[in-house]
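1. Have a look; sequence and predicted model below, questions after that.
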Amino acid sequence: MRVAVLGPGAIGSLFGGRLARSGVDVTLVGRPGDHVTALDRDGLRLTLPDGTTERVAVDVTTDPAGVGPVDVVLVCVKAYDTRSALADATSLLADAAVCTFQNGLGNPETIAEFVPESRVLAGTTSHGATLESPGHVRHAGVGDTAVGNYFTDTSETATALARALTDAGIDTDVVADAPRAVWEKVLVNVGINAATALAGVPNGRLADTDPGERVLRRAVEEAAAVAAADGVELTTDPVAAASRVARRTAENHSSMRQDLDRGRKTEIDALNGEIVSRGREHGIDTPVNETLTDLVRLAES
């Protein structure tokens, strides 16, 4: 299997680095910047959950046209960059399956504007990763990972990708209902990301403090009501699932917190903001998510 990772941020670098370490032919495709420069010059410095650090040689480029044919493209860019990133990387998409490993709702639908629905995969993960400095990623917490076809029945490519990730140390299940898996991941992110970003705390504080637990629970309960109105049948208690992820990644700084700390745009519109929008369509009040969304937007400004 030949893989391209579009967007080598924290998760993209973690997955790409682990795949490369296991012998998969993988290329990280990113925009020019200090992180890509460091990866190209020194390889990926990866700090593992046990505190040990290893150096992984990775193939990295800023030119998608120079990569050549691939079997799978892992999309790890921010949700608001999905369309522009794919438009810039059409040379990678000719025969490839395209798998989103992104936060939020709507990414598979955007990918389907570029490739047939039969080649659209969706992946979810609760592994925690933090970009500590250019070229250095900390694997901050281990969690569940799943992949599946988003619009069609499970393909051989989805099964092969899950096997490759598992062999690389990212235990991955194949799921038949990828839309539900995406929603379940969104419910986790809705409970964790905005609250930790605004409070400036690691994920674990939402599970081991009363205020954190209340904010997480109320945000997730609102979002679960919207998911039900959207026709999603959840298989797990979404509040318990979000709390479990917060504990597993207790020392991790959520991606949204990292974005606010670095003065970057966040994915709030694809997460809590999308819950608010869909809640309005269904006549469901979402005051906690609306407040979290407004506060993150205010912090961004």
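-> Thanks, I have the structure now.
2. drop to CA atoms for contacts and neighbour counts, all remaining ones
-> Noted.
3. what's the longest helix in this structure?
-> helix 178-199 (DSSP state H).
4. next one: the helix or strand following that helix to chain centre, how far?
-> Next in sequence after helix 178-199, counting helices and strands by DSSP states H and E, comes helix 210-229. Chain-centre distance of helix 210-229: 20 Å, with C-alpha atoms, centre = their mean, to the nearest Å.
5. What helices and strands are in contact with helix 210-229?
-> Here helix 210-229 touches helix 178-199, helix 238-248, helix 272-282, helix 287-300, going by 3 or more C-alpha pairs under 8 Å, 6 or more residues apart in numbering; DSSP states H and E.
6. and among the ones you listed, the most buried is which?
-> helix 178-199 (a mean of 24; mean count of other C-alpha atoms under 10 Å).
7. here's the one I want to compare it with:
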Amino acid sequence: MKIVIVGGGTIGRLFGSSLARGNAEVTIVDVDSQVVSAIQEHGIGLMTGGLDDPDMVTSIPVTAITDTSLITECDLILLMVKSFSTHQATQSVAHLINESCPILSVQTGLGNIEAMAQIVSRKHILAGFTFMTGAALGNSKVRRGSAGKTYIGELDGQISERVKEIAGVFQASDMPTQVVRRIVGRLWCKVIVFSAINPLSALLKVRNGYLLDQMESISLMKRLLDEGKAVADALGIDLVYTDLYQLLFDACMRSARDLSSMLQDILDDRMTEVDAQNGALCKFAADCGVPVPTHQSMVELVKLLEQWRPGMENL
């Protein structure tokens, strides 16, 4: 299968390395010419979580480009950019998307499907998310974290042949994958859970597991969960998982030694996805009249952190 991955960050590199080792023909597209050059020259440098030496990596060759017009055909597009880049990234590959080449969003945020549907037909869009974790290192390297499951599905809930085929390719590439009917409800569950984990880990500058060590952080996360669930209930979202608290604790434990994506963004001086997570919940809450003061505080605090960053320069 010819697969184009739009976004050469952590998840893009993890998926790209696994799919390439599973004999898929992988092309990674990224706007960062330095990342693209490094991948072209060295391949994706995969480092497993148990290794401490950044030079102990397995080099996996893939194609990498910045110009999507160079691609004339493919079988699947994986959208793995930050949510604020979804519209532009979808436009860049719109000429490839059709009945035989769907685009699969593998992102943790709300509003991405709607942004994609402004450019391409919804019938060509698939939704998904992953609990795989890792960390992008310098140039083209990536460290694999926890090997979580990936979920994919059709927006209308059908179990189609194309999603089964994609899941088969993922499974053959050593990526545990499940095709599900209620993918949108499951995505909301993940967003609500990680809207509790991500901003707190970024603000406190701790690994995910530490959030379970103090009652104050547990209390804050539970408050964020309750507010997020209230928004989903008001909108009639089928959340699938009945126990979000257990989902939260499982996510923290599974990724206990990992840095959240939001903390990695802060440490690397990048924009976070707080607008697509806590911010999106705030927007939906305003539309349906549900108070979410804790989420609003998280948005404001993370945005301040984006401006000031870690360090002493503001003292």
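-> Perfect, thanks for sending it. Every value quoted in this text rests on a predicted model; they were computed, and no experiment measured them.
8. Measure the mean distance from the longest helix of structure 1 to structure 2 post-superposition.
-> Superposing on structure 2 and averaging over aligned pairs (mean C-alpha distance after the TM-score superposition for structure 1), helix 178-199 of structure 1 comes out at 1.1 Å.
9. which residues of structure 2 does that helix align to?
-> Taken onto structure 2 by TM-score structural alignment, helix 178-199 of structure 1 occupies residues 183-204 there.
10. What does residue 59 of structure 1 correspond to in structure 2?
-> In structure 2, residue 59 of structure 1 lands on residue 63 (TM-score structural alignment).
11. OK, contacts around the spatially closest residue to its match that is not a sequence neighbour?
-> Distances taken as C-alpha to C-alpha, 6 or more residues apart in numbering place residue 27 nearest to residue 63 of structure 2, at 4.6 Å, with adjacent residues excluded. Neighbouring residues of residue 27 of structure 2 by C-alpha atoms under 8 Å, 6 or more residues apart in numbering: 2, 3, 4, 5, 16, 62, 63, 64, 65.
12. Doesn't the second one belong to a strand?
-> Translated: residue 3 of structure 2. Yes. Assessed with DSSP: H, G, I helix; E, B strand; the rest coil, residue 3 of structure 2 lies in a strand.
13. And it? What does it align with in structure 1?
-> Residue 3 of structure 2 maps onto residue 3 in structure 1, by TM-score structural alignment.
14. For burial, what's the neighbour tally of the counterpart of residue 149 of structure 2 in structure 1?
-> Aligning on TM-score structural alignment places residue 149 of structure 2 opposite residue 144 in structure 1. Using other C-alpha atoms under 10 Å, residue 144 of structure 1 has 13 neighbouring residues.
15. Could you check which helix or strand contains residue 181 of structure 2?
-> Residue 181 of structure 2 belongs to no helix or strand, assigned by DSSP H and E.
16. May I ask you to confirm that it is in contact with residue 160?
-> No. Between residue 181 of structure 2 and residue 160 there is no contact under C-alpha atoms under 8 Å: 9.8 Å.
17. any residues in contact with both of these two?
-> Common neighbours of residue 181 of structure 2 and residue 160 (C-alpha under 8 Å, 6+ apart) are residue 154.
18. Among those two, which residue is more densely surrounded?
-> residue 181 (18 against 12).
19. So the nearest residue to the more buried one once chain neighbours are set aside: helix, strand or coil?
-> Nearest non-adjacent residue to residue 181 of structure 2, counting by C-alpha to C-alpha, 6+ apart: residue 157, 4.2 Å away. Per three-state DSSP, the secondary structure class of residue 157 of structure 2 is coil.
20. ok, residue 157 of structure 2 - contacts?
-> Counted by C-alpha under 8 Å, 6+ apart, residue 157 of structure 2 has contacts 180, 181, 182, 183.
21. Nearest to residue 237 of structure 2 among the residues you listed?
-> residue 182 (10.2 Å; C-alpha to C-alpha).
22. what's the neighbour count on that closest one?
-> 18.
23. The residue nearest to the spatial centre of structure 1: what's it in contact with?
-> When C-alpha atoms, centre = their mean is applied to structure 1, the residue found nearest the centroid is residue 102 (3.3 Å). If you count contacts by C-alpha under 8 Å, 6+ apart, residue 102 of structure 1 has them with 75, 76, 77, 78, 79, 123, 124.
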